[in-house]
Each structure stands twice: as structure tokens, then as C-alpha cells.
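Asker: how would this look folded up:
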Amino acid sequence: MISLASLYALRMLGLFMVLPVLMLDGQDLAGATPELLGLAMGVYGLTQALLQIPAGALSDRIGRKPVIIGGLIIFAIGSVIAATSDNIYGVILGRALQGGGAIASAIMALVTDLTREEHRMKAMASIGASIGLSFSVALVLGPWLAALGGLQLIFAATAVLAVGGVLVTIWVIPSQPAIRHRDANAVVPVIIEQLKNREMWPLTLGVFLVHLLMVAIFVAIPLQLVEAGLEPTQHSWLYLPVLVISFVLMVPFIIFSEKRKKMKSVVMAAAAVIATGLFLMSMASQLWHWVAVLLLYFWGFNLMEASLPSWLSKIAPAGAKGSAMGIYSSMQFFGAFSGGALGGWILAQYGAAILFVGLGALVVLWALILSQTNAPRHLVSVRLPGNRHLDDSVLTELEAQPGVAEALYLPAENAIYLKVSADEFSHDDALTLIESTGEKHGS
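Answerer: Below you'll find the model as predicted:
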């Protein structure tokens, strides 16, 4: 799990490190304009969004490790192209290839292959934590590397990280036969079905917007910090305490939302905090202003990043979590692409103040949409071993068990997927009911 989490984190580190520096150092590239620099920041999201579900499906056919190794090689090639380019178009091509190394779905599927059912939630959580950590490290490390060697050093470092990832995949991560698992893998018919799920769309629009904001604000913020008197080489020293404090502030609210079942209230509060931070950015002029508004913004951002996928996992139907998360992740990357393209254009045409106000207005609009959505029931997904003797009557009995909201049997996997209330559901009682229909099957 450590090797898989590090593999995911190193790749995300390579994607994020340029965010705080590209608009500053990229001005020296031939042909650079705010619009093209914004596109270079976000274009990785377009190729990532388009290819991640097909790459996951390919890993079901040819194996996880070949897809992961191939994706890392593509990522490394893109990094080399960007590192050796002296014009903006080469950097755009390199960033697009970085996103084209879409290995996220294959890594998550490999997590399923390598972990037992009772440890899988902890494994997935470690991957999620590594993503958040890599983002924070990237914002601090990017300006520091840029001060040492500019964009070329950042892209060269990401190429080295990708090659290191290939070696980890070959020599450290064990090989394992692929496991069909609907809570981890996207399935095309289920994806089509979930695209019609109206309950899911406020959340996918939310993650689209959150990542649009993240790339769009970094089109403008580095330049604003320089105007406020902070040298580019010192930007890391602002981002580091802001990110640490915002993370500490986030934790109690996440615990509150889960323990008290107040997730909708916490997400609405996070939207209000983000919108307030964006509106205040349009008026910030002094350095202490930027410290305050960035702390506010990242506090809300971290809350949203942690809450939205948790909400989605609660409402995804039994056996559809993997497909729902596939749609969610694709929308996340489309948001990053849109943020770069839109942010660069608005900055060039109307300036930073209008950009921040417009982004804040989008958050307010989304919050109004979310306010009309029902709060999620606090359900969790459970996968149990099936039994070839199962019939509809057994599923009916399972659904009648305390805490069970939904049951689905998939003969192709010989597995039963449940949506349950963890406080009421008895895992042992459910297994006893299943095993009473035939010979005992282990998970």
C-alpha cells in the first residue's frame, strides 16, 4: 500500500508543481500569452479525463501493471518534451502527454486486487491522503525548484519521478490477477445508467467547479503576490503555513459531519467560505490580505475535497460505486482543464479582479443548486461473498435485515453488494443468512 500510494502521489506531484510558477516563469517562453499559459496549466485535465476510464478498462484486459508502466512512460515523455521546449506550444504538448498517462483508475483497481475486503477502505483512504499530501507538497516545492532551475528543472524532476515509478511498479509492487469489483472498477453500462442519476449531478458539478477554481486562481495569484511585494522565490514560505493551518482547521469539521450526520451543512458552509475567499481576493492588495484570503480559501477547498467524494460514496447505488467515482473523477479533470483555459482568457480580457468575482459567483450559483438537494443518508458499501444457490428470496431477506437499504447479487463476480447503515448492520448475521442457502463460501 505504501508503494501504491507513493506511486499515485509522485505522479500527482509532477502535475501540480507547475501551478504556482507557470504564470511567472512561463512568460519567458516564445509565444506565451495569458490564454496559452492558462491552457498549459489545465490541458493535462482534458487528456486525463478522456483516457482514465478507457485505461481502467484496458487494465482489466491486459493487466494492471502494463497499463501503469505504459502510462508512466507516456508521462515521462511528456515531461521531457516540456522540459526541453523553449516555446509555449511545446509545453502545452508536454502537459497534454502528462495527463495522457492516465493511470489513476488502474492503480485503484490494483488496490482492489491486492487488498482483502476488510482492509480495502483503509487502503483507499491512504491513497486519498497521498493525493492531498502531494498537492500541498507541490505548491511548496514548485516555487523552490523554480528558483533553482526554472520550469525546466520542474519538468525534468517529474520525468525522473515517473521513471522511478516505473521501477517501483516492476520491482516493488506485487503482481496479482485482476479482480472484478464493481465498487472499484467502472463498468460502461453502469456508467451510462449513473449519468442519468440526478442525485449524483450536484456532486459531480461540485467537483468540476472545485478543480476549475483551483487551476483558475493560480492563473492570477502568483502575479498578485509579486505585485503585493513577495518575490517568487519566497512564495513557498506563504503557501506552507497556509496549507498546514487550513488542514488543521478542516479536520474538526470533517469529524463533525460524519459523527453528527451533517454532511450537507458542512459542504454548504465550505461553499460559503470559498465564495467569501474569492470575493475578498478581488479586493486584496497587501501581503497580509493574501495570507488571510488564501487561508480562508484553502480551508473551504480542503473541506470540499474531503466531503464530496464521501457524499458520493453514500448515495451511489449498490454495485455502482466504481462507475460513479469514474464519472466523478472525469468531471474533476475536466474542471482542471476548464479552469486553465477559462482563467487565462478572463485574466487577459478583464483582469484578476473580474476573474475572482466571476469564480465566486459560480460558487454561489452551485450552492443554490446544492441547497435543493436532499442530505445524504449515511450509508456505506459492503461486498459479501456470493453463493451459487442464491435466489431472489435470499436478497429479499437480506434487504429486510436491520440497516440494509439495498442489495444486489452479481453472478459474474459471485458477490453481493449492499448499501447499509454501519450503526445497524450486522456483518455476521448477513453472512449466516447467505451461507444457510448452500455450502460455506469464504471472502
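
Asker: Going by C-alpha atoms from here, please, whenever you check contacts or count neighbours.
Answerer: Fine.

Asker: now the helices for the stretch 301-443 of the chain?
Answerer: Secondary structure of the stretch 301-443 of the chain (DSSP state H, counting those that start in this stretch): helices at 321-350, 352-371, 392-399, 427-435.

Asker: hey, which of these is tucked in deepest?
Answerer: helix 321-350 (a mean of 24; mean count of other Cα atoms under 10 Å).

Asker: Could you list every helix and strand that it packs against?
Answerer: If contacts are counted by 3 or more Cα pairs under 8 Å, 6 or more residues apart in numbering; DSSP states H and E, helix 321-350 sits against helix 34-62, helix 188-194, helix 201-227, helix 287-315, helix 352-371.

Asker: looking at these, which is closest to Gln332?
Answerer: Proximity to Gln332 (Cα to Cα) singles out helix 201-227 among these, at 4.7 Å.

Asker: and the angle for that closest one with helix 287-315?
Answerer: If you take axes from the mean of the first three to the mean of the last three Cα atoms, to 10 degrees, helix 201-227 sits at 160 degrees to helix 287-315.

Asker: Next, the angle helix 321-350 makes with helix 201-227.
Answerer: Between helix 201-227 and helix 321-350, the angle comes out at 40 degrees (the same axes, to 10 degrees).

Asker: And this one, please, so the two structures can be compared:
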Amino acid sequence: MNPTERRALAGLASLYVFRMLGLFMVLPVLSLYGTDYQGSTPALLGLALGAYGLSQALLQIPLGVLSDRWGRKPVIFLGLAVFALGSMVAALTDSVFGLIAGRILQGAGAIAAATMALAADLTRDENRGKAMAVIGASIGVAFVLAVVLGPLIASFGGLSAIFWLTALLALLGMLLVWRLVPTPQASARRAPRKGDFSRLLAQGDVWRLVCGVFFLHLLLTMLFVPLPILLVDQLQLPSEQHWKLYGPLMLGAFVLMLPLMRLAEKRSKVPAAMRLALLGLVFGGVALMPEVHGGWIILCLGLFFLAFNLLEALLPAQLTRIAPAECRGAATGLYATMQFLGAFVGGSLSGVVFGQGGAGAVATLALGVLVLWSLAWWQLRGKPLPVASS
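Answerer: Model prediction:
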């Protein structure tokens, strides 16, 4: 990569870490600390966990298309400002309904599509796969940091402290985009032509990839409704010490993911690696089963986190390879829409199921989801996806 590409990628990957860190930090603690909010129930806490995904899902495509026409940076600045406002609303409330409202407002700052499209604008075709893999990996980094920092920060200041830190990170993200990330030349953007988006949707692998990110984040939020409670009950691990478990697991998973990702890219085995990672996600559901105890829970979680980080890195890289340059913002908007819709469905559904049938029922549901995902990926191509021309 040339210096401009490296600078752009460093800035955008850091922006992803800042923003996703704020969203992910509540995952390991909301079902524990959320019981202190007025009117809380398992179903409402599950809704609060995934609520940001609803507004994200509704706004990613419109804002992605808007970034194709108005430019990426104005959309990103606007989204970060709305995200910071939603974080403040969530930090100031003592009601579960105020918490849900704040999370929905957080999600309204839907910049994932514009950010991925900006990364694609600022990198050449031959480096675009690497750029998307780095951004995908940065989400994994954010997840690693979040599951460690979330319980630690909540032990000092509760959920409010997490939301205030999230607002601060959003403001720092705005500064980062302004000072570090280059602005693409006007010629680097082309207005979408009639039929571009239709051609995008006609590609079968596009749908398989966006279904993949839907199921991936559905499983993630589904898992984190019962998991913090399970760690307290099964492992006798107090909530303020959960970071001691998450930290080594996530660090190990991330370190192992990097050579696997490089090997898959180098040997053109990305579809095979993604199918193998799908198998690894099964262990997330296994960890919730009543028959699994002690160290087996820890082993299952480690395998799940490894598979999650690998897919989070590989999926966006594959998508941007087959997306036409002139509607890349819309393509990443579709991807982000399905990503956050999965988070909303997973959190909401898991809250209801957990309230009715416990962790075992959530485990059964998660394994059923993986069966559907396997069917959706049955025809995922076993050869490298072609690089889009720009």
C-alpha cells in the first residue's frame, strides 16, 4: 500500500474500533446491570441489547446511497453526532424504556456503509481485499477490547459509565476522520446508474454473504443475553471479574485468527475457511447447554470467538470484491443493514426465549439458526471472487 492508503486505512480502522467498542461494551453486562432499571424484564433487556440494530438496519442503505451522492465524510460526521447523542440519552436514563430509546438513537448514527465505502474509495483494487480484511479485523479488535473493558468499567460506574465513554469515543472519532482520513477526489465517486443496484442484487454470492453477516450478529447478541448470567451461576464468576475470562479468550482467538485469515487469502480458500468458521460457531450454542460445565464452557467460548473473529474479517472483504465501484456505498449499506438487523433480531428473540425456557432453549434456537445458515451457504462458490473494476 502507498502512504495515502496506509493513512486512510489506519484512520478508518481506528474509527471502527472506537465506534464498535461503544456498541459492544454493553454486550457482556447489560443483562446483569439492566435489572436495576425501572420496568426491566428479560424480554425488554433483550430488546435493549439489540435495539440499536433496528435503526441501523433501517438507515444503512439510505445513508449508504446518500454517501454515494453527497460524499462519505459528511454522512460519517452526521452519524457520529447522532450516535453520541443516543449514548448521552442512555447514560442519563433510569428506565428500561429510556435505555431502549437511547440504544435506538445510537443505531440511527448508521455510518458503517459510508465508512466501508470510503475505505474502498481510498484504496486501489489490488489492495481493497486487504483493506476490508483489516477493517473487518478491527471489528474483532473492538470486540476483544469491549468484552474486557465492559465488565471492568461497569463494575465502577454501571451502564451509565459505559455510555458516557461511548459518547466520548464518538466525538474522538469525528476528530480522527477530520484530521487523519483523506478526502476522496470528486472523480473517485460516480453517481449510481439505473440498474446498478439491480445487477448487484442479482449476484447470488452477494445474498449469501449478507445472509452470513445477518446470522453472525444474530448469534452474537443471542449468546450474550444468557451468557453473563451463566458465568455467574455455572462458573461462580462474579460479574466484575468476567473480564478475566473474556480477556485471555478473546486475545487468544484474535491471535489465532490472523494466520488463518492470511492463509485463506493466500491459498484462495476463503469460502472453505468461512464454512469451517461456521462449524466453529456451533460451540457458542453448545456452551449454553445445561449438560456443559466448567472448563468445557470456556473451551466452547474460545472456539466460538475464534470463528466469529475470522468471519468478521473475511465477509466484508469478499463483498467489496464483487460490488461495482459506482454502487459500493449501496452494497456496503445492504451488508451493514443485514448485520445490524441480525443484532436486533438476535437480542430481541433471545430475551423472549431466555425468559420462557432458560439458557437451554436459547442454545437450541442457536443451533437451529446454524442449520438455516448452512443451507443458505450451500452454494457459496469454492473459488476466489473476482475483483471489481473501479
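
Asker: what TM-score do we get after superposing?
Answerer: Between these two chains, after superposing, the TM-score reads 0.88 (TM-score structural alignment, normalised by the length of structure 2); 381 aligned residues with a Cα RMSD of 2.6 Å.

Asker: The helices of the stretch 301-443 of structure 1: which one's closest to Leu141 of structure 1?
Answerer: helix 321-350 (20.1 Å).

Asker: tell me the angle of that closest one relative to helix 352-371?
Answerer: 150 degrees.

Asker: that older thread, so can I have JSON lines of the helices and strands packed on helix 321-350 of structure 1 showing distance to Leu13 of structure 1?
Answerer: Listed next are those as JSON lines, based on distance: least, Cα to Cα, whole Å:
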{"stretch": "helix 34-62", "distance to Leu13 of structure 1": "13"}
{"stretch": "helix 188-194", "distance to Leu13 of structure 1": "29"}
{"stretch": "helix 201-227", "distance to Leu13 of structure 1": "14"}
{"stretch": "helix 287-315", "distance to Leu13 of structure 1": "17"}
{"stretch": "helix 352-371", "distance to Leu13 of structure 1": "25"}
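
Asker: which stretch among those comes nearest Ala129 of structure 1?
Answerer: helix 287-315 (9.5 Å).

Asker: The closest one - contacts with which helices or strands?
Answerer: Packed next to helix 287-315 of structure 1, using 3+ Cα pairs under 8 Å, 6+ apart, are helix 201-227, helix 235-259, helix 263-281, helix 321-350, strand 380-385.

Asker: 6 Å instead?
Answerer: If you count contacts as 3 or more Cα pairs under 6 Å, 6 or more residues apart in numbering; DSSP states H and E, helix 287-315 of structure 1 packs onto helix 235-259, helix 263-281.

Asker: picking that back up, TSV for the helices of the stretch 301-443 of structure 1, including distance to Leu22 of structure 1?
Answerer: TSV is the format used below for those (distance: least, Cα to Cα, whole Å):
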stretch	distance to Leu22 of structure 1
helix 321-350	11
helix 352-371	16
helix 392-399	53
helix 427-435	51
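
Asker: To His181 of structure 1, which of the ones you listed lies closest?
Answerer: helix 321-350 (8.1 Å).

Asker: mean offset of that closest one relative to structure 2 (after superposition)
Answerer: In the superposition with structure 2, the aligned residues lie an average of 1.6 Å away from helix 321-350 of structure 1, counting by mean Cα distance after the TM-score superposition for structure 1.

Asker: And stretch 288-305 of structure 1, by the same measure?
Answerer: Mean for stretch 288-305 of structure 1 is 1.7 Å (mean Cα distance after the TM-score superposition for structure 1).

Asker: which residue numbers in structure 2 go with that stretch?
Answerer: Aligned using TM-score structural alignment, stretch 288-305 of structure 1 spans residues 295-312 in structure 2.

Asker: Next: stretch 233-244 of structure 1.
Answerer: The aligned range for stretch 233-244 of structure 1 is 240-251, by TM-score structural alignment.

Asker: just checking, what's the longest helix in structure 2?
Answerer: In structure 2, taking DSSP state H as the definition, the longest helix is helix 125-179.

Asker: What's the local residue count around Leu256 of structure 2?
Answerer: Around Leu256 of structure 2 sit 15 other residues, with neighbours defined as other Cα atoms under 10 Å.

Asker: Return the distance of the closest residue in space to it that isn't next to it in sequence relative to Leu375 of structure 2.
Answerer: Leaving aside its sequence neighbours, Leu256 of structure 2 sits nearest to Leu306 (Cα to Cα, 6 or more residues apart in numbering; 7.2 Å). From Leu306 of structure 2 across to Leu375 of structure 2, the span is 22 Å (Cα to Cα, to the nearest Å).

Asker: What of Val292 of structure 2?
Answerer: 27 Å.

Asker: again, but for Gly212 of structure 2
Answerer: 11 Å.

Asker: cool, and Gln203 of structure 2?
Answerer: 17 Å.

Asker: now swap in Met116 of structure 2 and tell me
Answerer: For Met116 of structure 2, the distance to Leu375 of structure 2 equals 28 Å [Cα to Cα].

Asker: what do you get for Trp207 of structure 2?
Answerer: With the distance defined as Cα to Cα, Trp207 of structure 2 ends up 13 Å from Leu375 of structure 2.

Asker: What of Leu21 of structure 2?
Answerer: With Cα to Cα as the criterion, Leu21 of structure 2 and Leu375 of structure 2 are 32 Å apart.
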